[in-house]
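*Asks:* okay, sequence plus prediction incoming.
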Amino acid sequence: MLLKIYLKELKDCFRDRRTLLLTVFLPVIMMTGLTFFYEKMISDGEGENYKLAVNESFDQQVANAFNGVKNIELVRDADPEKVLQEGDVQAALILDANFSSKIENGEKATVTIIGDSFSQKSSNLNSIVRNILAIYEKKIISERLQANGMKPAVMEPFTIEEKEVSNQNPNASLLAMLIPMILAIAIGVGAGPAASDLFAGEKEKKTMEALLMTPVKRSTLLLSKWLTIATVGSITGIITLVVVAFEINLLTENLKKAISLGDKAVLIVIIAVLVSIVYAMFTASLLMVTSILGKTIKESQSYSTPVMMLAVFPAMILAGIGVNELSFQHFAIPIMNLFSLLKELVFGIVNYDHIVVTIASNLISMIVFFIVGRILFLKDKWVMN
C-alpha cells in the first residue's frame, strides 16, 4: 500500500507541467545562469578589449609603454574625462603638462587615472593601467640610479615571495561556495512546490478529508508523501549537480581550471550525490512541517520561503574560512554542514569523519522534524481545513 501511494503521488507531481517546470527546469536554468555569472566574474577581463582615453598631446614615451598591450586602444581627445562620461571608453589617463620635461629634470609629475568603480571593465582596465605605469616607473628609477653610478638593487634591498599552503587554484574557494549554494537552492526550489501541494494543497482542495476516510493509516499516508517530497528534491538536486558539472567541464575555462580532483574524482562524485540525497531528505521533513502548518498553498509557501533562504547564511559565514580551519561544529550544524563538506570535496579532501558527522547530523534533524510532522498530521486540527 505504501509503495502504491508513493508511486501515485510521484506520478501526480511530474504529471503537472507547471510543477515539472518549477521542480526541474527552473532550478537548472537558474543554476546555469549562476555558473556563467561566476565564470564571467573570475575571468579578470581576459580576452576583453578596452579603450583608454588620453590627451591629444599624450606623451610618446608613456604611449610606448602600452605598445605591448594589444587589447588596449588609446583614444586621443581634447577632453578625455568627457569621453569617459559619454561611455565611449572604459577609463581615462591624464598626464601633467610637460610630463617628459619634469621626469627628465627630476621634478615630481602627476598621473591621473579616471575610472568607474561600478563597472567591471573599467576596474579591470584601471588595474592594467596601474601595472603598466608601475613598470614604467621602475624603469625611470633604474635609469636614474645607473646615471648616478648606483645599482638598481639599492632601491630593492629584499624581495617578498608569497607561498600558498594549498596548491589549489584560488578560484576553487569561489567554486566551493557556488556548488553548495546551487545544490541547496535547487533542492529547496524543487521540493517546495511538491511539499505545498501534498499537504496544504490537499486541504485547500478539500480532498484531505476524503483521503483520510480511506482504510489507510495516517502514518502510511505521511510516509508516502514525505518520500515523494524527498524523491523530487533528490532528483532535482542530482540533475542540477550533473548539469552544472557538465557545464563547468565543457563550457567554462576558469571554473574548470579551479577543479583538480585527481584519482578521487569518482569517489567525490559518489559522496556528493549521497550527501545531496540525505540533504533532500532533511529538507523534505522541514518542508513537510511547513506544509502541514499552512491551510493553503500560499500560506505554506510563506512558511517555506524562509527555510530556503537559510542557505544564504552558511555561504556568507564560510566564505572567509579556509578549508583547513573547518572544525566539528561546521559539520554538525544542518545546512552549514552541506557547505562545509562540499567545500572539502571541491578541494579534493575526503575526510570520512566529517562525512559521517554530516550525514548523521542531517539524519537526526530529519527524524526530529519527521516526528513533529507526524504528531501534527495525527491531529485533525492540522489536517482539516
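*Replies:* Alright, I've got the coordinates.

*Asks:* can we go C-alpha only for contacts and neighbour counts from here?
*Replies:* OK.

*Asks:* would you map the strands across the stretch 51-200 of the chain?
*Replies:* For the stretch 51-200 of the chain, strands defined by DSSP state E, counting those that start in this stretch occupy the ranges 72-76, 91-95, 111-114.

*Asks:* distance of G233 from A284?
*Replies:* 7 Å (Cα to Cα, to the nearest Å).

*Asks:* between these two, which contacts overlap?
*Replies:* A191 (Cα atoms under 8 Å, 6 or more residues apart in numbering).

*Asks:* any chance you could list what contacts stretch 267-278?
*Replies:* With Cα under 8 Å, 6+ apart as the criterion, stretch 267-278 contacts 183, 230, 233-234, 237-238, 261, 338, 342, 345, 348, 350, 359, 362-363.

*Asks:* for the chain, which residue occupies the most central location?
*Replies:* Closest residue to the average C-alpha location of the chain: L178 at 2.6 Å, with Cα atoms, centre = their mean.

*Asks:* related to what we said a few turns ago, and of the strands of the stretch 51-200 of the chain, who's closest to K225?
*Replies:* Closest to K225 of these, according to Cα to Cα: strand 91-95, at 58.5 Å.

*Asks:* second structure follows, compare the two:
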Amino acid sequence: MKPKFLVVFLKEFKETLRDKRSLLLLALFALMYPVMLGYMLNQQIERATRPEREGMELAVIGAAQAPNLMAQFKQKNITVQQIEPMDEDAIGELLRSRRAVAVLRIGDKFTENYQAMRPAQVELWFDSAIDNGPRQRDIDLVLREYNADIAGARLLAHGVSPVVMSPVKVQRYDTGSTAARSAGLIGAILGFLFFPAFICGLSAAVDSTAGERERRSLEVLMAQPVRPSELIIGKWLTSGLLAVIGITLELALAHAILSWLPLEEIGMVWRVTSFDLAMVCLASVPLSMLAASVHIALAMNAKSFKEAQSMASIVVLLPMIPGVVVSMMELKTAMWMYAVPMLSNQTLLREIAKGGDMGVAPFVLTFFSSLVPALAGVAFASWRLRSERYVLAV
C-alpha cells in the first residue's frame, strides 16, 4: 500500500501537468535566464572580435605629410583611407555614418614643425556615442608609440640616451587564473540562475492550498482518512519537484551555452565539469523545497487566493537581497555565506567556476541551510491546516 502522502503527491502532480499556466512558467524561466546569459556574452564576444573580422578603417586628412606614421598604422593592421580636407560638420557626418572608426586630421604645417623640432599638431576625431572603444584605443596606442619613437630618435641625435626618460621600469605579473577572472566577471549573472526556484513552483503551491480552499475542494480532502501533515507533504513535494525540474534544466542549459561559446576570445573560460554541475544541482534541491514550503506556508496563512498570490510574489524578491548586499559591499567569500539560503548556492557555483579546491563542507552547509527552514515551513503549514477556522475560511 502506498503511503498517503505519496498518493496526494501523485494526484497533485497529475493535476499540475494539466495546468498550462504552471508548465508555461516552468518552461519560461528554465529557458529565459540561460538564453539571456548566452546572448549577452555572445554580443560581448562579437564586439571584441569585430576588429579582427572587419579590420579598422582610419580616415586621414593630409596623409602625405606623415608617411612614417601611415606605415606604422598599416603595420598594426589599420587601413588608412586618404580623404580630402573637410570641415567639422562633414567630419561628424562621416563618423556618424560609421564609414570610418576615426578621422585623423594632419595640419598643413605638420612637416614644417616636425623638421623644426616643434610640436607637430594632429587632430584625432571620433564619436564616443558609437561603440568603437577597443579600436579607438588601438589607434591611440599607435600614436603614442610613434610619438615615443620620434622623441627617442631626437634624444639620440643630441647624445642623450632615451633611457633617461624612463627612470623606473615596471614589470607586471598577474597571478590570477583565467577561471578566477571569469567567475568574477560572470558571477553576478550566475546568481540569477537560482532565482526561478522561487517561481517555477509558485503557481502549483498557491493553487493547491489557497485555491482549493476558495473552491471548497480542500474540505473534501480533509474528510478523507489522511492526516493534515500528509496532505501538506504531498502538496509540498509537487511544488518542490516543479522547482527542482526548472532549476536543473536551467543550470544544464546554461552549462551547455557557456561550454559552447568561445569565451577565450574575451579572456574568459568556463571549466565547470558535468560532475560539478550535478553536485550543484543536488545541493540546490533543498533550495527548491524551501521555496515550495515558503509559498505553501504563506498561502495557508492568507485569507484569499488573490492575497496568497500577492504575498508570494513579494516574497520572491527577498532571497535576492543577501546576494545583492554581498556584491555591493564587495565581501570576500567566507564560510558563513554557505549558511544563508540562496546566497550559499550562488557562492557555491561561483567558487566552483573559479576552479579551486572546495572540499565537502560548502556542499553540506549549502544543502542543510535550505533544508532546515524548508522542514520548518512544512511543519507550520501542517499546524495551520489543523485549524477548522482556516479550512472553513471563517
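*Replies:* Looks like it arrived, so ask away. Please read these numbers as outputs of a predicted model, since none were measured by experiment.

*Asks:* now L385 of the second structure: closest residue in space, sequence neighbours ignored.
*Replies:* Spatially, and ignoring its direct neighbours in sequence, L385 of the second structure is nearest to P228 (6.0 Å; Cα to Cα, 6 or more residues apart in numbering).

*Asks:* can you tell me the helix or strand for the equivalent of A299 of the second structure over in the first structure?
*Replies:* Counting by TM-score structural alignment, A299 of the second structure lines up with S291 in the first structure. Assessed by DSSP states H and E, S291 of the first structure sits inside helix 265-293.

*Asks:* give me the buried positions along that helix.
*Replies:* Within helix 265-293 of the first structure, the residues that count as buried by 16 or more other Cα atoms under 10 Å are 268-269, 271-293.

*Asks:* stretch 21-29 of the second structure too?
*Replies:* By 16+ other Cα under 10 Å, the buried positions in stretch 21-29 of the second structure come out as S22, L23, L25, L26, A27, F29.

*Asks:* please identify the most buried of the strands of the stretch 51-200 of the first structure.
*Replies:* strand 91-95 (a mean of 22; mean count of other Cα atoms under 10 Å).

*Asks:* what lies in contact with that one?
*Replies:* Here strand 91-95 of the first structure has contacts from 51-55, 58-59, 80-81, 84, 109-116, 122, 125-126, using Cα under 8 Å, 6+ apart.

*Asks:* post-alignment, that strand versus the second structure, mean distance?
*Replies:* Once the two models are superposed, strand 91-95 of the first structure sits on average 3.9 Å from its counterpart in the second structure (mean Cα distance after the TM-score superposition for the first structure).

*Asks:* same list (the strands of the stretch 51-200 of the first structure) but as CSV, adding distance to A63 of the first structure.
*Replies:* Output for these, formatted as CSV (distance: least, Cα to Cα, whole Å):
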stretch, distance to A63 of the first structure
strand 72-76, 8
strand 91-95, 11
strand 111-114, 13
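
*Asks:* ok, the equivalent of Y352 of the first structure over in the second structure to M279 of the second structure distance?
*Replies:* The alignment partner of Y352 of the first structure in the second structure, by TM-score structural alignment, is V360. Per Cα to Cα, V360 of the second structure is found 11 Å from M279 of the second structure.

*Asks:* what do you get for E230 of the second structure?
*Replies:* For E230 of the second structure, the distance to M279 of the second structure - Cα to Cα - is 29 Å.

*Asks:* next one: Y33 of the second structure
*Replies:* Distance of Y33 of the second structure to M279 of the second structure, given as Cα to Cα: 20 Å.

*Asks:* ok, now V170 of the second structure?
*Replies:* For V170 of the second structure, the distance to M279 of the second structure - Cα to Cα - is 44 Å.
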